[in-house]
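> structure for this input, please:
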Amino acid sequence: MEALTRNVWQGLSEQDKQEWMRRIEPQLPEGMKYEGLQTFERYGQRTQTGVFMHDEERFVFVPGDQVTLGWEKWHNGMDEETSEELHETVSEYGVQNVDSFLASQMSPVREVNIGPMLVECKTIPLGWIEVTEEEAFAQEHEDFPKALAEFKESGLNEYELHLQFKLIQDRGEVRILWFNEGIELEDIVREERADGFSLLTEDEWEYVYGGGCRTLFPWGDSFDYTMRLRHLGKPERPVQSEQASVEPETDGEDHHLYDLELPNFFGVQFAGDPYKYELTLGTDGEVMPKGGDGGALICGGAGPLLSFLPSASVFFRDACVDELDWEELMDTLYYRRVIRLADVELDRE
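So this is what the prediction gives:
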């Protein structure tokens, strides 16, 4: 499937891309439909790609590539503002060698082959399940009726009663998520595989987030201090930072998205929240959380650079992963479905 590798794919005509997406469609899980081509551009990268829908959830085609992942040294180097904040902040922790400190927080440098795949645009909460209003009332939670009524009149985008229920405004409707403390990741993986889906590996996650970039962040080695960041200020649209220079397609929800949450050059959205983990799964079943550190750095009073290093850096690894208690973190865990097209038999005629 050479046509589905990035170098070849980028050079195909729109008609050829359409034909490849339609060729893929019949081999996908039941109910998945091809919607058409769409172009995404961000961080200096641009991709025209296929968009698919499955049970109202969006997937995009991500072409394969051979890339170098991991981080051990600067590619271009920091600007003065980034360097000053980084050295000042890490010195408070007794760090003498900044580069060694950063390298210790990142995945190792390695060459990998990434196969073509369909990737879910948004993540799925592991510890939360969506329920109807009727199902929620059936739980007979004493705080729910009042909370729902007040939320509908509040104008808030989101409300959560810790480890109980969550209310979200979505295009004029209220979505209700109920905490499911009894769920196990192994059960999720087994159910998704039965439906034709897998979870991303760490290699795939770093590729989808950074596109094979060799810089610390997908946009470069320097932090962008113009970004609106969750927990550090409420975004006011339509003002956007330089890193969000292209207006995303309106989905009815992006009025409250922060810069790190906007679709990237593949059309994939990330949490952009250091309190949240996106789970990736190795071939041996080993779990590697990405995109967060449970809020350890931001709770420690670090500046925006270190606070959001876990979410903004392509290659960050939580050094405390072996000490994490997954049961206690269940409300912060998310995952993303993927279909690897190398496993799909395509009609080549």
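> can we go C-alpha only for contacts and neighbour counts from here?
Noted.
> my guess is V90 contacts N97, does it?
No - using C-alpha atoms under 8 Å, V90 is not in contact with N97; the gap is 9.1 Å.
> quick one, which of the two is more surrounded?
Using other C-alpha atoms under 10 Å, the more surrounded residue of V90 and N97 is V90, with 17 against 11.
> centroid residue for the chain?
F270 (2.5 Å; C-alpha atoms, centre = their mean).
> contacting residues for R193?
Contact partners of R193, counting by C-alpha atoms under 8 Å, 6 or more residues apart in numbering, are absent.
> determine the number of other residues adjacent to G294.
20.
> how near is it to K152?
Remark: distance between G294 and K152 (C-alpha to C-alpha, to the nearest Å) = 30 Å.
> and for P63?
42 Å.
> can you show me the helices along the stretch 51-200 of the chain?
If DSSP state H, counting those that start in this stretch is used as the criterion, the helices of the stretch 51-200 of the chain fall at 80-91, 98-104, 133-138, 144-154, 185-194.
> any idea which of those helices gets closest to V51?
helix 185-194 (20.1 Å; C-alpha to C-alpha).
> can you map out the strands along the stretch 151-300 of the chain?
For the stretch 151-300 of the chain, the strands defined by DSSP state E, counting those that start in this stretch cover 158-161, 165-170, 173-179, 198-199, 277-281, 287-290.
> for R110, which of the ones you listed is the nearest?
Ranking these by proximity to R110 (C-alpha to C-alpha) places strand 287-290 first, at 16.4 Å.
> point out the other helices and strands that the closest one packs with.
If you count contacts as 3 or more C-alpha pairs under 8 Å, 6 or more residues apart in numbering; DSSP states H and E, strand 287-290 packs onto strand 277-281.
> off-centre distance for the strand it packs on?
9 Å (C-alpha atoms, centre = their mean, to the nearest Å).
> picking that back up, the more surrounded of P63 and K152?
Legend: neighbour count by other C-alpha under 10 Å for P63 and K152, higher for P63 (24 against 16).
> do you know how far the more buried one is from E56?
Counting by C-alpha to C-alpha - P63 and E56 are separated by 23 Å.
> and for E173?
For E173, the distance to E56 - C-alpha to C-alpha - is 15 Å.
> then I24?
Distance from I24 to E56, by C-alpha to C-alpha: 19 Å.
> please give me the structure for this one as well, since I'd like to look at both together:
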Amino acid sequence: MSNNLFEAVLNPTWKTLSNEMKEVVIQNVLRHFVNPILEVTKITPVSYHFGGIKTDTFEIVIDGIEYVFVPGQKKCILGWDRGLSGLSGLDCSEERQELRYALKRYCNQQLTSSLLTEEGFLNQDFSHIRLTTEYIDEKINRSTSPLREVNIPALLVEKKPQYVGMKYIGQYNVVSGQLMSHENQTDNLLERIHSLLVPEGQNHYFLQDYPTVARKAPLLIQQNHLNPDIFNCYVDDAISYSDVKREVERHGFGLLNEDEWEYCCGASCRRLFKWGNQLKRQFFQQNISPLWKENMFGLTIANAEFGSELIDDVSVTKGGWLEETHKAPIINLLPLSSYYRGEGIEDKEKELTPGYYCVRKVMRVDSNG
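This is a model prediction of the structure:
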């Protein structure tokens, strides 16, 4: 295959191509790298702006799943060893109490690790610790990957991760009281969904504020961001890391490695988070917060509604659930850092906690692909 193609899918060459030439390149990528048994149904040119970075790329639907083309880049600097450097002293102190209480409210309303496991916070409470500059500096560096220079190939990346160990069974409409996917519908299931939406002893829907998310094993329901009368419904379907990996690798896909994940998250920018190093007052307001937005590549990655993401390395996970464990907001938000390292998987064959992890598919566009 021509070396010109492999050069064209890398920045800075990709940025210099005309829109027409970019489309030719994408067609060649799909022709040579996507398994012909998979159906490509849509190719859409898109532009994303996030954190001061703009990317002109393509969204591609393959077998009903949305992917984004992420241009590759050589000599990317990834990892973090700067501790507090470049961060706001106020964000790193205990003075940002409005953010701390906003996080408390978020954890009470949204999906968290403790809700999925139906027990108290998995993370230990460190709110009693005196947060010195030295403690925070060390905590940030210990929680992030080491500084390094790497080459990243061009990638076709699934836009949004999927919950691991949870089977999607359809959308529940609170107005009709029915699942839109009738094949999964039973009276018992509808009754269980109803009990999650309406607390015991409350008999009327009228003017009721429904929970954003509710969990009672084996059922999880999550309110649709676009329509509050619709809830996405899942049931437990536990699976091991090894089985997840085998399923992902069907038809030529794979898992992101740590370098690729960090690049896809923050585009190799020298800042702790994909949006920058500052924390805004309205950080937990969904309509304006970066915690729920697609990033500069159009990816939902290290976002608030998902937990630890599985990668092609069992020793670490990337991203993670938000829990209110420290008084300093910057530490509580570290799981959303582009360079954060979560705990790995101890046993590849053991079934994972349903919904605690997430996973996405990737296809590499390089000479080894």
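> quick check: TM-score for this pair?
Aligned and superposed, the two chains score 0.77 in TM-score terms (TM-score structural alignment, normalised by the length of structure 1); 311 aligned residues with a C-alpha RMSD of 3.4 Å.
> now do the buried residues in stretch 217-230 of structure 2.
By 16 or more other C-alpha atoms under 10 Å, the buried positions in stretch 217-230 of structure 2 come out as L219, L220, I221, Q222, Q223, I230.
> wait, L220 of structure 2 touches V235, no?
Yes - applying C-alpha under 8 Å, one finds L220 of structure 2 in contact with V235, separated by 6.2 Å.
> shared neighbours of those two, which are they?
Contacts common to L220 of structure 2 and V235, judged by C-alpha under 8 Å, 6+ apart, are absent.
> host element of T49 of structure 1?
Taking DSSP states H and E as the criterion, the element that holds T49 of structure 1 is strand 45-54.
> tell me, that strand lands on which residues of structure 2?
Counting by TM-score structural alignment, strand 45-54 of structure 1 falls onto residues 53-62 of structure 2.
> contact partners of the matching stretch?
Here stretch 53-62 of structure 2 has contacts from 15, 26, 38-49, 66-70, 296-297, using C-alpha under 8 Å, 6+ apart.
> at 6 Å what do you get?
Outside stretch 53-62 of structure 2, the residues that touch it by C-alpha atoms under 6 Å, 6 or more residues apart in numbering are 39-48, 66-69.
> and stretch 299-317 of structure 1, by the same measure?
70, 105-107, 206, 210, 216-217, 272, 274, 291-292, 297-298.
> before we move on, the earlier item: distance to I152 of structure 2 for the buried residues of stretch 217-230 of structure 2 - can I get that in CSV?
Converted to CSV, the buried residues of stretch 217-230 of structure 2 look like this (distance: C-alpha to C-alpha, whole Å):
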residue, distance to I152 of structure 2
L219, 39
L220, 36
I221, 37
Q222, 35
Q223, 36
I230, 39
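> which of those lies closest to V248 of structure 2?
L220 (23.1 Å).
> not counting sequence-adjacent ones, nearest residue to that closest one?
Y234 (5.1 Å; C-alpha to C-alpha, 6 or more residues apart in numbering).
> state the distance from that neighbour to Q171 of structure 2.
Y234 of structure 2 is 9 Å from Q171 of structure 2, by C-alpha to C-alpha.
> again, but for T13 of structure 2
43 Å.
> cool, and S18 of structure 2?
41 Å.
> ok, the two, which is more surrounded?
More neighbours surround Q171 than the other of S18 of structure 2 and Q171, with 21 against 10 (other C-alpha under 10 Å).
> element containing that one?
Secondary structure assigned from DSSP H and E places Q171 of structure 2 in strand 166-173.
> and the angle from that strand to helix 187-197?
Calculated by axes from the mean of the first three to the mean of the last three C-alpha atoms, to 10 degrees, strand 166-173 of structure 2 forms an angle of 80 degrees with helix 187-197.
> okay, the angle between strand 166-173 of structure 2 and strand 219-223?
Strand 166-173 of structure 2 runs at 50 degrees relative to strand 219-223, counting by the same axes, to 10 degrees.
> what is strand 166-173 of structure 2 packed up against?
strand 178-179, strand 230-236 (3 or more C-alpha pairs under 6 Å, 6 or more residues apart in numbering; DSSP states H and E).
> turn the ones you listed into TSV, including distance to T117 of structure 2.
Shown next, in TSV, are those (distance: least, C-alpha to C-alpha, whole Å):
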stretch	distance to T117 of structure 2
strand 178-179	25
strand 230-236	12
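> out of the ones you listed, flag the one nearest R192 of structure 2.
Of those, nearest to R192 of structure 2 by C-alpha to C-alpha is strand 230-236, at 11.2 Å.
> contacts for the closest one next, please.
166-173, 218-224, 354.
> which two of those lie the greatest distance from each other?
Pairwise distances among these were taken by C-alpha to C-alpha; the largest, 23.7 Å, belongs to N173 and P354.
> any idea how far the equivalent of Y339 of structure 2 over in structure 1 lies from E150 of structure 1?
Matched across to structure 1, Y339 of structure 2 falls on F315, judged by TM-score structural alignment. In this view, F315 of structure 1 and E150 of structure 1 are 41 Å apart by C-alpha to C-alpha.
> these two - which one has more neighbours?
Higher neighbour count among F315 of structure 1 and E150: F315, with 32 against 12, using other C-alpha under 10 Å.
> against W20 of structure 1, how distant is the more buried one?
In terms of C-alpha to C-alpha, F315 of structure 1 sits 31 Å off from W20 of structure 1.
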